[in-house]
Structure formats: C-alpha cells, structure tokens
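Q: Dropping the sequence and predicted coords here.
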Amino acid sequence: MRASIVISTKDKLSRLKLVLQALEPQVNHQVEVIIVFDGCNQSTMNRFNQIHFSFSPIKIVCETNVGRAVARNLGIKQAKGEIIIFLDDDRVPCPGFVQMHIDGHSEKCILYGERPDVFFSENEINELGNENDLSHVMETLKSRIVNKEDSNTAFIDPGKIFKWLNFLTGNISVEKKDIEKVGMFDESFKEWGQEDIDLGIRLFREKLPFKKDDHIVNFHLLHPSNFDIKEMKMKSLVNLKYMIKKYKKDTVLFLSLIILFIKYKLIGLSIDHNAYEYEQRFSKVKL
C-alpha cells in the first residue's frame, strides 16, 4: 500500500529540516513526501533549496498564506498514495513511523499515535540538524519530553468519549478516498485551530473506527508561538463558534461543541499549565 506524507509549513525551516532528516531512512518507492510551503518568505525557500536529502520531496508553493486547511487540501489533491499521513513541520517522526502507519491500515480505520512535546532552543535544534547519528537525535529528543501535569489527573478523557477529538493532524493517517468522500478540509477555516477536528467529525460520521498505536511517536518541537496562549485561544474560539453553527442541526454534536467551547473559554488550551515556565525559558535562550 502506497503512502503520501502531507506536511504544511510556514517559515520553520530548522524544524522542517529535522523532520525530513528523520524521514530519510523511511522513504522509498512506496512513500512520497509532499511539502506545502504556505506563504513562506523567499529566504526560507532559498535556504530550503540548498539542503539536500536522500529523497526528493514534492514541493507545492503558495505565494501567499492560504491557511492550513487550504494548504493540506492542495497536498491531498497531489497525493498518489492510498494512505495519507499528516505530519506537521515541527514534529520529528520516530524510526519506523511511516511503515507502522501503513501496516496499521490492514483494516479500515483512522490511525493515530503519540505526540509528546519537547523543548529545545533554536541553537539546539540547529545542532541536532547537523547531527549525523539519527539514533542519537532520537535519544536526545526522548530525554527532553515535557511532562504535562494534568495528563494523569483528569477524571475523564474527552477523547475517549468524543472520538473525533483525536483527529489531530500532527500524527494521523487515513485513506485518501475516505478524506475525499467527506469533502476534505473545510476551507472556511482560515486561522489556527479546529480544522482538523472538523474533518475528524465528518470521518467519524462515516463510522470509521479510530485506532491508536502508542508505538507511532513523533516529537513536537515547541516554539514561541505555542506559548502565545491568548492568541491561540482567541483563534480557537472563533473557529469553534463557526463549528457550532455548522453542526447546529445535530443535537448531540452541537451540545458537545458547546461543552468544548466552554472548556476552552474557562480553562484554556492544554499547554496552559506549562506556558509561563517555558515562555521564560525561551526568553533566556538565543532563538
């Protein structure tokens, strides 16, 4: 079974380089990598074109920023694989990541893995990008995982109740024909947040089972914008309002989204409890 890895990127070249280097041993004639450059500046493009990888990624260049929904749809349309693997430009995949995604589709499903956060300064990321020993890179990433304090204290895991909450495009795969069947990403989402959850809702309605494999891991390289909680929360709430209107005729889903909106409004995003500490650490390192 062939697979297409779709990555949307916006001026995070040092992180993207590390992601692609981790993919090098995993790309073969059955696997293609599609990178959608979403309004990247010319400096980013020039520097990317000077980097050589063991495979040739397919490049889609958007001169202006079109947003993640449009960018990913462009990648899906170009994809030749039966399986679409969504990977972000700041999530470094573990060894065997691609093959585990492919093997996981022996039965029809939506397959997702683990997405631990890791903290590195920009200088440290550049150093990792120059490291020739990929196994050492992986061990270094594992050693810097950020522990989320609330992960073990929550009485209820919302993702177990509302399966579609697990559709996060940092580490998930689904058959291309199923994505096309439900209309792909809703391009009305222009800002950050919820466009992937929205697609997950529509796939869930098609009775596709969600399956998690904890062995499929990628490491999220935290960056300063992750700690702009006020901005992230505002954009997320705007998109949640849109979704509430979109699904107002589905009573159960409508009420579920209302609950999610209230949670985001009152409690905030999952990164909140780490925001101040890591924001301070970012301010003290050279980026």
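A: Received, thanks. Numbers count the residues shown, from 1 in each chain.

Q: use CA for all of it now, contacts and neighbours both
A: OK.

Q: and stretch 76-86, which residues are buried?
A: 76, 79-86 (16 or more other C-alpha atoms under 10 Å).

Q: ugh, typo on my part, it should be stretch 160-177
A: 163-176.

Q: So what's the gap between stretch 13-30 and the chain middle?
A: 15 Å (C-alpha atoms, centre = their mean, to the nearest Å).

Q: Check which residues of that stretch are buried.
A: Per 16+ other C-alpha under 10 Å, stretch 13-30 contains these buried residues: 13-23, 26-27.

Q: got it, and stretch 114-130?
A: Quick answer for stretch 114-130 (16+ other C-alpha under 10 Å): 114-122, 125-126, 128-129.

Q: quick check, nearest of those residues to Glu187?
A: Minimum distance to Glu187 across those is 25.1 Å, recorded for Arg115 (C-alpha to C-alpha).

Q: so how far is Lys148 from the most centrally placed residue in the chain?
A: Against the mean C-alpha coordinate of the chain, by C-alpha atoms, centre = their mean, the closest residue is Gly170 at 1.9 Å. To Lys148, Gly170 is 18 Å away according to C-alpha to C-alpha, to the nearest Å.

Q: ditto for Val61
A: The separation that Val61 has from Lys148, given C-alpha to C-alpha, amounts to 36 Å.

Q: Same question for Phe167.
A: 20 Å.

Q: Same question for His220.
A: Following C-alpha to C-alpha, the distance that separates His220 from Lys148 is 13 Å.

Q: Name the residue in the two with the higher neighbour count.
A: Taking neighbours as other C-alpha atoms under 10 Å, His220 and Lys148 compare with His220 leading, 25 against 15.

Q: Next up, the contacts around that one.
A: Applying C-alpha atoms under 8 Å, 6 or more residues apart in numbering to His220 gives the contacts 90-92, 115-118.

Q: mind giving me TSV with those and columns for secondary structure?
A: Output for the contacts of His220, formatted as TSV (DSSP: H, G, I helix; E, B strand; the rest coil):
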residue	secondary structure
Asp90	coil
Arg91	strand
Val92	strand
Arg115	coil
Pro116	coil
Asp117	strand
Val118	strand
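
Q: another one to put next to it:
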Amino acid sequence: MSDALRCTVVIPTYNRSELLRHSLDSLTRQRMPANQFEVIVVDDGSTDDTADVATSFQDRLDLRYHYQPDEGFRAAAARNIGIADARSPICVFTDSGIMLHADNLNQHVASHQSTTGPTAVVAYIYGFSSDDTNIDVVRERLDVDDLDGSIARMQAKRECRDIRELFYDRYGEDLTRIPAPWQIFWTGNVSAQTTQLRAVGGFDEQFRTWGGEDLDLGYRLHLNGATFIFNRQAKAVHIPHEKAFDQSMRAATRNYHYMAEKYGSPVMRILAELPPRRFLDFNELAAAAI
C-alpha cells in the first residue's frame, strides 16, 4: 500500500478527544481515495478517551496511533514521531479541532506537484482568529455534518476569514515575493516534503510551550531552499474551542527570544522584539535587515 501513498496527515493531540473525532471524521470525507493517504495521530499523554477515538477510525482510515507520556507540552516531539513514521513523500500537518475540506489533501499534493524542488504549502483556515466576534460567527455558521457547505457559505459571505487575510491584503498571495514567508507557516494546515523535513531535523523539541516551533521549522525549510506556496483552495475550518490567547502569545514571545539566541540572525532578533499585534510589519522590517 505504501507505494500508492500520496501524503501523510500528522495530528498531535492532548485531551481533546471530541475535537479529534471531528478532525478524523473530515478525513473520512476526503475526495482523495482512502488508500492514497495515511493518518498518524500522536497523543501527547492524554488521560481522556483519545486512544479509543483514534483507533475507532482504523476501519475507515489508514491510521496509526502513537502515545507518548505526559511530560508537559511536547507538540514538537509528537509531530517528529509522525515525520519519522511517515511512509509518503508529503507530510500534511493539522491539529485536533481543525476540520479539512473534502478537497484539502488533493490541493496540498497538487501544490507540491506543480512546484519544482522542495516545497512548503501554507493553506487556509476559516475561523482562525483571535477575534471573539468572529469565533461566535463560526459557531453559528459551522455545521460539522455539512463542512464543505459551511465553508462555501463562509466564503461567499466573506465571513470567518483566516486572520492571515490581513497579511495577504498587504503582501499579496505570491509568497515567493516576500523575504520571510515562513512567518505564516502555522501548523494548523500546512505541508512539506518528508525528505526535507527529515533533512532539516524536524521540529525543535526544545520548544516546551505553545508558539513558534512551526515558524522555527519554516525558517529552516526556507534556509534549506523550500519554495513557499499559498493555496487558498486547501481549505479547513477551526472549530471554536477555549484558548487563552494572551497567555499563549506571551509564551510565543518567550520562544521567539529563544529563536533569536539560537540563530543570532538580524531577522530573528526583529521577530523577538516585535509586539505580537504588529505581526503584519515583520516582512517589511525583515526585508530591510536582509
């Protein structure tokens, strides 16, 4: 079967079994035939019924479940387990609580096939926002039993837009024209080539709090020659769930300082010192620093 695999979906999770159920359910509805992709769920030490939920999909998906003991936040290590276990040429990263449009995996693979050399794909997540009003609209609009219809309605009404829409409004959608496309390589819905992920060392497991481990990986993919592509049609929806946004951003800022020390580059020092609410200015400042 592995010879036919086109991509591997890697999902780290922790005590979010119901959100995971929705994510896996969306994978059962992919237009890509089920024997052409695999799913790797890596459990970061859950104490709920995550294992039962994951394995309950093994009759519908080519799914493998891994468990690592709860030793704190280890999403980077969890994703690295997925990269190491992947049997396909492309890893698609998503999270429990993200539901993928039926054409999502086809779109990721198409972007890789249309680009020469190593590629990193940034895709679109409806409802991914820090705006509570936007989150309330997602709750009203999202029908988990009609995901594609829900996305079509959000798209038609220009509602529940990805927070990075502000980025695309300013810089456009051709990520090859900006100096730091890795700034928006957020692992809710991205992909990269498995061989390159392994070549650059995967995720840095020194990240033990939320935020930055995906940018760190994106930066190394960029330095290693990856072409960054934005694919608006590789759509997904972020199911509203509780997250302390300000607390998360403080953790991310600490991680950005770690990255500045790790690389010692002017662009990373800018990232560490830039207030989170000014993320739109980063590429302009990066262009001046490079």
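A: The structure has been received and is ready for your questions. If you're wondering where the values come from, they're calculated on a predicted model, not measured in any experiment.

Q: sorry, back to before: how about the buried residues of stretch 13-30 of structure 1 in a markdown table, adding distance to Leu237 of structure 1 and secondary structure?
A: A markdown table is the format used below for these (distance: C-alpha to C-alpha, whole Å; DSSP: H, G, I helix; E, B strand; the rest coil):
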| residue | distance to Leu237 of structure 1 | secondary structure |
| --- | --- | --- |
| Leu13 | 29 | helix |
| Ser14 | 30 | helix |
| Arg15 | 27 | helix |
| Leu16 | 28 | helix |
| Lys17 | 32 | helix |
| Leu18 | 32 | helix |
| Val19 | 30 | helix |
| Leu20 | 32 | helix |
| Gln21 | 35 | helix |
| Ala22 | 34 | helix |
| Leu23 | 34 | helix |
| Gln26 | 37 | helix |
| Val27 | 38 | coil |
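
Q: Can you add distance to Ile259 of structure 1 and give the residues you listed back as TSV?
A: Below are these laid out as TSV (distance: C-alpha to C-alpha, whole Å):
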residue	distance to Ile259 of structure 1
Leu13	37
Ser14	38
Arg15	34
Leu16	35
Lys17	38
Leu18	37
Val19	35
Leu20	38
Gln21	40
Ala22	38
Leu23	38
Gln26	40
Val27	41
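
Q: Would you confirm that Val121 of structure 2 contacts Gln113?
A: No - the pair Val121 of structure 2 / Gln113 is not scored as a contact, 11.2 Å apart, by C-alpha atoms under 8 Å.

Q: out of those two, which sits in the busier spot?
A: Val121 (24 against 11).

Q: Would you mind naming the helix or strand containing that one?
A: Using DSSP states H and E, Val121 of structure 2 maps to strand 119-126.

Q: now His101 of structure 1
A: With DSSP H and E as criterion, His101 of structure 1 is part of helix 97-103.

Q: Could you identify the helix or strand that succeeds the longest strand seen in structure 1?
A: When structure 1 is scanned for its longest strand (criterion: DSSP state E), the result is strand 210-221. Using DSSP H and E, the next helix or strand after strand 210-221 of structure 1 towards the C-terminus is helix 229-246.

Q: quick one: that following helix to structure 2 mean distance?
A: Once superposed with structure 2, the aligned residues differ from helix 229-246 of structure 1 by a mean of 1.2 Å; criterion: mean C-alpha distance after the TM-score superposition for structure 1.

Q: Could you list the buried residues of the next helix or strand after that helix?
A: The helix or strand immediately downstream of helix 229-246 of structure 1 is helix 251-266, counting by DSSP H and E. Within helix 251-266 of structure 1, the residues scored as buried using 16+ other C-alpha under 10 Å are 253-254, 257-258, 260-261, 264.

Q: And stretch 147-164 of structure 2, by the same measure?
A: So, applying 16+ other C-alpha under 10 Å, buried residues of stretch 147-164 of structure 2: 147-148, 150-151, 154, 159-164.

Q: can you put those in a markdown table and add distance to Val9 of structure 2?
A: Output for the buried residues of stretch 147-164 of structure 2, formatted as a markdown table (distance: C-alpha to C-alpha, whole Å):
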| residue | distance to Val9 of structure 2 |
| --- | --- |
| Leu147 | 19 |
| Asp148 | 19 |
| Ser150 | 22 |
| Ile151 | 21 |
| Met154 | 25 |
| Glu159 | 27 |
| Cys160 | 24 |
| Arg161 | 23 |
| Asp162 | 21 |
| Ile163 | 23 |
| Arg164 | 22 |
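
Q: okay if I get those residues as TSV plus distance to Asp214 of structure 2 and secondary structure?
A: Compiled in TSV, the buried residues of stretch 147-164 of structure 2 are given as follows (distance: C-alpha to C-alpha, whole Å; three-state DSSP):
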residue	distance to Asp214 of structure 2	secondary structure
Leu147	26	helix
Asp148	27	helix
Ser150	28	helix
Ile151	25	helix
Met154	27	helix
Glu159	26	coil
Cys160	23	coil
Arg161	21	coil
Asp162	17	coil
Ile163	17	coil
Arg164	15	coil
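
Q: Can you get me a residue count around the alignment partner in structure 2 of Ser151 of structure 1?
A: Alignment note: Ser151 of structure 1 maps to Leu166 in structure 2; criterion TM-score structural alignment. Residues lying near Leu166 of structure 2 (other C-alpha under 10 Å) number 13.

Q: got a list of what the closest residue to Leu166 of structure 2 other than its chain neighbours touches?
A: Distance criterion C-alpha to C-alpha, 6 or more residues apart in numbering; nearest residue to Leu166 of structure 2, sequence neighbours excluded, is Leu280 at 7.5 Å. Residues near Leu280 of structure 2 by C-alpha under 8 Å, 6+ apart: 166-167, 170.

Q: and Leu280 of structure 2, that one's in a helix?
A: Yes - looking at Leu280 of structure 2 with three-state DSSP, it is inside a helix.

Q: Do a quick rundown of the helices in the stretch 51-200 of structure 1.
A: 68-78, 97-103, 122-129, 134-142, 158-161, 176-181, 195-205 (DSSP state H, counting those that start in this stretch).

Q: Quick one: closest of those helices to Lys248 of structure 1.
A: helix 195-205 (13.4 Å).
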